[in-house]
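Asks: Predicted model and sequence follow; I will ask about them next.
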Amino acid sequence: MGTPLGDFIRAKRDSIQPESVGLPTHGRRRSPGLRRLDLAARAGISVEYLTRMEQGRDRNPSVAVVNALADALSLDPEERNHLRYLAKITGGECSVHTQPAPPRRQVRPSVLETLRLLEPGIAVVTNRLGDVLAHTSSYESVMSGAGLLDADAPNLTRYVFTDPRARTFFADWDDVADQQAFDLWLGPTVGSSEWFTAELAPVAGPDFTGRLNRHVVPQRGALRLNHPSGRELRLAREMLELPSDAQQLVVFLPADEQTAQAVDQLRSRPRGRLRAIS
């Protein structure tokens, strides 16, 4: 049985074209990308050791080996962080953890006060599972009619993969789906991520599980929305991590004048107040 670490290494190895790292392309190759022999040589480790890692039979690589693999795979900074995280949860440090369980949903009063100060901005507090924990009234205005906030306990990941409206609402649905699946690896705890994944996989199907196991670090550009009102919105995103809470505060900013005007019109509609969801 493999491990997330082994799956990621194998996926990155398969995605690299030999010529891109200066290796010849002639000769017979039984699989796409780099051969284990190629990667092991670049990382300075044995093929046997690399095979054990990819197959999940070696779960405790040293920091030096992890860094050597990152160099050999030409990983960018975000991919390097993901590789280190997978090594951490695969190895002994996180091999024993509490039973899968949902994460805490409370938002600290000081974070709620920060949201109030951000009004009339578009802002939301979430965790990496996609739980929408609190938001400004302007966030509700922008999301109105899309269906995300209809649930008693809204969850962006569940919405993206199970609500047909999401595929229309998010102009770049594939990119958003990649982001939400990837963020589950960074969930509040290993246990809560496992709990949520087990709950979502049966209803979301292979479109979800395939993305989760691909380990593709997503690019996070402007968020493009096809609002139910007929407006097209482009929103830049700024994220403030709240590590002690395993949450993040996300602020959305109009990326162009057309979006700014559309957001002003949406704000002018009757709406509620700052909402904390528990």
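Replies: Done, it's in.
Asks: From here on, just use CA atoms for contacts and neighbour counts.
Replies: OK.
Asks: could you pull out the strands for the chain?
Replies: Listed in chain order, the strands of the chain (DSSP state E) span residues 122-126, 132-135, 223-226, 232-242, 247-254, 275-276.
Asks: got TSV for those strands, with distance to residue 7 and mean neighbour count too?
Replies: What follows is the strands of the chain, written out as TSV (distance: least, CA to CA, whole Å; neighbours: other CA atoms under 10 Å):
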stretch	distance to residue 7	mean neighbour count
strand 122-126	27	25
strand 132-135	30	24
strand 223-226	29	20
strand 232-242	27	16
strand 247-254	27	20
strand 275-276	38	17
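Asks: any chance of those in TSV, with distance to residue 45 too?
Replies: Formatted as TSV, those follow (distance: least, CA to CA, whole Å):
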stretch	distance to residue 45
strand 122-126	40
strand 132-135	44
strand 223-226	41
strand 232-242	36
strand 247-254	38
strand 275-276	51
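Asks: okay, pairing it with this:
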Amino acid sequence: MSNGTPLGDFLRARREALKPHDVGLPEYGRRRVPGLRREEVALLAGVSSDYYIRLEQGRENSPSPQVLEAVAQALKLDAETADHLNRLCLTVSQRPRDRGESGVSRKLLQLMDGWEHTPAFVVGPALDIMAANSLATALHSGFAQFDNLARMVFVDPAGRDFYQEWERAAHSCVAEIRAAYGHDPASARIADVVAELSAHSEEFAALWQTHEVKSKSQEGKHLKHPQVGDLHIEFAAFTVNGAPHQQLVVYQAEPAGATAAAFETLRAMAAGPEQNGPEQAGAEQAGAEQAGAAGPVAGLAGDQ
């Protein structure tokens, strides 16, 4: 994903995103580098230029919490991005050991299947769809595959119409994968997804290099389904107990509103003879597991 170190790449991207006037520094003449100079960040953080250069070059492996806090303040990082900075400095032994792609629990599948009026699905760190109930599958039926949210946004042509606020969805996808990367920089699955999407979407590749970090928000979404039209939804995301690498995403509609009526239409479609009824979420998980052997993003050439 890079020729540098995770920490160095992050610091360089965040430094280049700032202008001198953003941090109260004068700006004279033509600058040879985008954003701030390394020496300027060092000055703002109260460390030597040599020390900061070692950080960006990956030659300083154990910066103190005080130094990281000072650098975060110098780079104007918000709390979530500052936490990401700290995670990038963790050693392998300091990282959680439970980031593997374990399956979705049977109890959670049964819970999702019981929500007949509510689309719900589970995503992994790379935004792979790990399981979904029948209404969530019907909601995303306009896509070639309901397999990975980032692929659906950036590569599937349906994404531009489905996500009415496409740019916001695009930024959210990349920032969420970047946040997951901070928890597990060695993740082979994240590396595969980033490589595939970068190869097939210049927009994804450019956004990935900004190193923006943001977990799933609780903001509303404006979607457009090819059969039932405009949908205005609220959603919530929950970390799954016992599986911190999984997030349960739940979409909701205002009661008795147009979106709720559209959900009912989708529910009727999902309950047709081609569906298998209450076992749909389990079936979706089984299909995802079969596809997982090659990776849900395989075959790309052929906020979600």
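Replies: In hand now; what should we look at? Owing to the predicted nature of the structure, the values given are computational and were not obtained by experimental measurement.
Asks: Ok, which of the strands of the first structure comes nearest residue 64 of the first structure?
Replies: Closest approach to residue 64 of the first structure among those (CA to CA): strand 232-242, 28.0 Å.
Asks: Give me the helices and strands touching that closest one, please.
Replies: Applying 3 or more CA pairs under 8 Å, 6 or more residues apart in numbering; DSSP states H and E, we find strand 232-242 of the first structure packed against strand 223-226, strand 247-254, helix 257-267.
Asks: how much does the shortest one stray from the second structure?
Replies: Right, strand 223-226 of the first structure. By mean CA distance after the TM-score superposition for the first structure, the fitted strand 223-226 of the first structure averages 2.0 Å away from its aligned residues in the second structure.
Asks: residues in the second structure aligned with that strand?
Replies: On the second structure, the counterpart of strand 223-226 of the first structure by TM-score structural alignment is residues 221-224.
Asks: which other residues reach the matching stretch?
Replies: 161, 162, 163, 164, 165, 230, 231, 232, 233, 234, 235, 303 (CA atoms under 8 Å, 6 or more residues apart in numbering).
Asks: ok, 10 Å please
Replies: Outside stretch 221-224 of the second structure, the residues within contact range by CA atoms under 10 Å, 6 or more residues apart in numbering are 139-140, 142, 158-166, 168-169, 229-235, 251, 303-304.
Asks: returning to that earlier point: of the helices and strands packed on strand 232-242 of the first structure, which is nearest residue 185 of the first structure?
Replies: Distance to residue 185 of the first structure, taken as CA to CA, is lowest for strand 247-254 among these, at 13.8 Å.
Asks: Work out the gap between that closest one and the centre of the chain.
Replies: Relative to its chain's centre, strand 247-254 of the first structure lies at 15 Å (CA atoms, centre = their mean, to the nearest Å).
Asks: what does stretch 101-111 of the second structure give?
Replies: Relative to the chain's own centre, stretch 101-111 of the second structure is displaced by 21 Å; criterion: CA atoms, centre = their mean.
Asks: one step back: which PyMOL command selects the buried ones in the contacts of stretch 221-224 of the second structure?
Replies: Buried subset of the contacts of stretch 221-224 of the second structure, written as a PyMOL selection, criterion 16 or more other CA atoms under 10 Å:
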select buried, resi 139+140+142+158+159+160+162+163+164+166+169+230+231+232+233+235+251+303+304
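Asks: Which stretch among the helices and strands packed on strand 232-242 of the first structure approaches residue 51 of the first structure most closely?
Replies: Of all those, strand 247-254 sits nearest to residue 51 of the first structure, with 36.1 Å by CA to CA.
Asks: Summarise which helices and strands the closest one is packed against.
Replies: Applying 3 or more CA pairs under 10 Å, 6 or more residues apart in numbering; DSSP states H and E, one finds that strand 247-254 of the first structure contacts helix 109-118, strand 122-126, strand 132-135, helix 137-143, strand 223-226, strand 232-242, helix 257-267.
Asks: how much does that strand stray from the second structure?
Replies: Compared with the second structure after fitting, strand 247-254 of the first structure deviates on average by 1.0 Å (mean CA distance after the TM-score superposition for the first structure).
Asks: now that strand and helix 109-118, what's the angle there?
Replies: 0 degrees (axes from the mean of the first three to the mean of the last three CA atoms, to 10 degrees).
Asks: if we can go back for a sec, rebuild the helices and strands packed on strand 247-254 of the first structure as JSON lines, extending it with distance to residue 86 of the first structure.
Replies: Converted to JSON lines, those look like this (distance: least, CA to CA, whole Å):
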{"stretch": "helix 109-118", "distance to residue 86 of the first structure": "29"}
{"stretch": "strand 122-126", "distance to residue 86 of the first structure": "22"}
{"stretch": "strand 132-135", "distance to residue 86 of the first structure": "25"}
{"stretch": "helix 137-143", "distance to residue 86 of the first structure": "33"}
{"stretch": "strand 223-226", "distance to residue 86 of the first structure": "27"}
{"stretch": "strand 232-242", "distance to residue 86 of the first structure": "20"}
{"stretch": "helix 257-267", "distance to residue 86 of the first structure": "38"}
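Asks: The ones you listed: which one's closest to residue 1 of the first structure?
Replies: Of all those, strand 122-126 sits nearest to residue 1 of the first structure, with 32.6 Å by CA to CA.
Asks: Tell me how many other residues surround residue 78 of the second structure.
Replies: 12 (other CA atoms under 10 Å).
Asks: The first structure: which residue goes with that one?
Replies: Under the alignment by TM-score structural alignment, residue 78 of the second structure pairs with residue 76 in the first structure.
Asks: Let me know whether its match touches residue 70 as I believe.
Replies: Yes - with contact defined as CA atoms under 10 Å, residue 76 of the first structure counts as touching residue 70 (8.4 Å).
Asks: any common contacting residues for those two?
Replies: Counting by CA under 10 Å, 6+ apart, residue 76 of the first structure and residue 70 have no contacts in common.
Asks: To residue 30 of the first structure, which of the helices and strands packed on strand 247-254 of the first structure lies closest?
Replies: For these, the distance to residue 30 of the first structure is smallest for strand 223-226, at 39.6 Å, taking CA to CA.
Asks: hmm, back to that, out of the helices and strands packed on strand 232-242 of the first structure, which gets nearest to residue 93 of the first structure?
Replies: Minimum separation from residue 93 of the first structure across these (CA to CA) falls at strand 247-254, 22.1 Å.
Asks: about what we covered before: how about CSV for the helices and strands packed on strand 232-242 of the first structure, with distance to residue 186 of the first structure added?
Replies: Output for those, formatted as CSV (distance: least, CA to CA, whole Å):
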stretch, distance to residue 186 of the first structure
strand 223-226, 21
strand 247-254, 10
helix 257-267, 31
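Asks: quick one on the thing from earlier: how about the helices and strands packed on strand 247-254 of the first structure, which one is nearest residue 84 of the first structure?
Replies: Of all those, strand 232-242 sits nearest to residue 84 of the first structure, with 18.7 Å by CA to CA.
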